[in-house]
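Asker: Sequence plus the predicted model coming up.
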Amino acid sequence: MTVNMGMLDRAIRVVVGILLIAFALPLGFPQTGWNWIGWIGIVPIVTAVIGNCPAYSLFGITTCSRA
């Protein structure tokens, strides 16, 4: 896999992923019955760690300045 994400994109994904996981856990957010949706936050964290977004690859997008 090639890296197709820049550092800013990766940092934003980590922050969004952490916020979503915090929503899944009752950490400052009320229980709504939809909190399980927050576990989707694992996806942006994983893509940020590996530096490759499959959707970017599909559409030919890159935010990496090296590409």
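Answerer: Thanks, I have it.
Asker: use CA for all of it now, contacts and neighbours both
Answerer: OK.
Asker: residues contacting the closest residue to M1 other than its chain neighbours?
Answerer: Spatially, and ignoring its direct neighbours in sequence, M1 is nearest to N52 (6.9 Å; Cα to Cα, 6 or more residues apart in numbering). Listed by Cα atoms under 8 Å, 6 or more residues apart in numbering, the contact set of N52 reads 1-5.
Asker: Now list the buried members of these.
Answerer: 3-5 (16 or more other Cα atoms under 10 Å).
Asker: could those be laid out in TSV, adding secondary structure?
Answerer: As requested, the buried ones among the contacts of N52 are exported to TSV (DSSP: H, G, I helix; E, B strand; the rest coil):
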residue	secondary structure
V3	coil
N4	coil
M5	coil
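Asker: this is the comparison structure:
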Amino acid sequence: MKTNMGNTDRIIRVLLAIVASALYFTGTVTGTWGTVLLVLGGVFMAVAAIGFCPLYAIFGVNSCKK
């Protein structure tokens, strides 16, 4: 897999993952929406760690500077 995410994009995804996880673990969002937020946060964190976004690949987007 070729990296298609720049550093700014990765930082934003990590911050969104932290916010989503915090909302879940503090009990602010519970039930189905809480589970959805937790899963979404996990996906954001994994994609940011890998540096490859499958949706970017499908739509031909590349935010990584060469």
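Answerer: Alright, I've got the coordinates. Bear in mind that the values here come from a model prediction, so they are computed numbers and not experimental data.
Asker: And the TM-score between these chains?
Answerer: Once the chains are laid over each other, their TM-score by TM-score structural alignment, normalised by the length of the second structure reads 0.86; 64 aligned residues with a Cα RMSD of 1.4 Å.
Asker: one step back: in CSV: the buried ones among the contacts of N52 of the first structure, plus distance to S65 of the first structure.
Answerer: Listed next are these as CSV, based on distance: Cα to Cα, whole Å:
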residue, distance to S65 of the first structure
V3, 10
N4, 9
M5, 8
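Asker: how much space is there between the nearest residue to T35 of the second structure once chain neighbours are set aside and A48 of the second structure?
Answerer: In space, and not counting its chain neighbours, T35 of the second structure is closest to Y24: 7.6 Å by Cα to Cα, 6+ apart. Applying Cα to Cα, to the nearest Å, the value for Y24 of the second structure to A48 of the second structure is 20 Å.
Asker: which residues does I11 of the second structure contact?
Answerer: I11 of the second structure makes contact with A48, according to Cα under 8 Å, 6+ apart.
Asker: ok, now how distant is it from V36 of the second structure?
Answerer: Going from I11 of the second structure to V36 of the second structure by Cα to Cα gives 21 Å.
Asker: Over to G51 of the second structure?
Answerer: Relative to V36 of the second structure, G51 of the second structure is positioned 22 Å away (criterion: Cα to Cα).
Asker: the more surrounded of the two?
Answerer: Taking neighbours as other Cα atoms under 10 Å, G51 of the second structure and V36 compare with G51 leading, 19 against 15.
Asker: so where does L40 of the second structure fall, helix or strand?
Answerer: Per DSSP states H and E: L40 of the second structure is located in helix 31-50.
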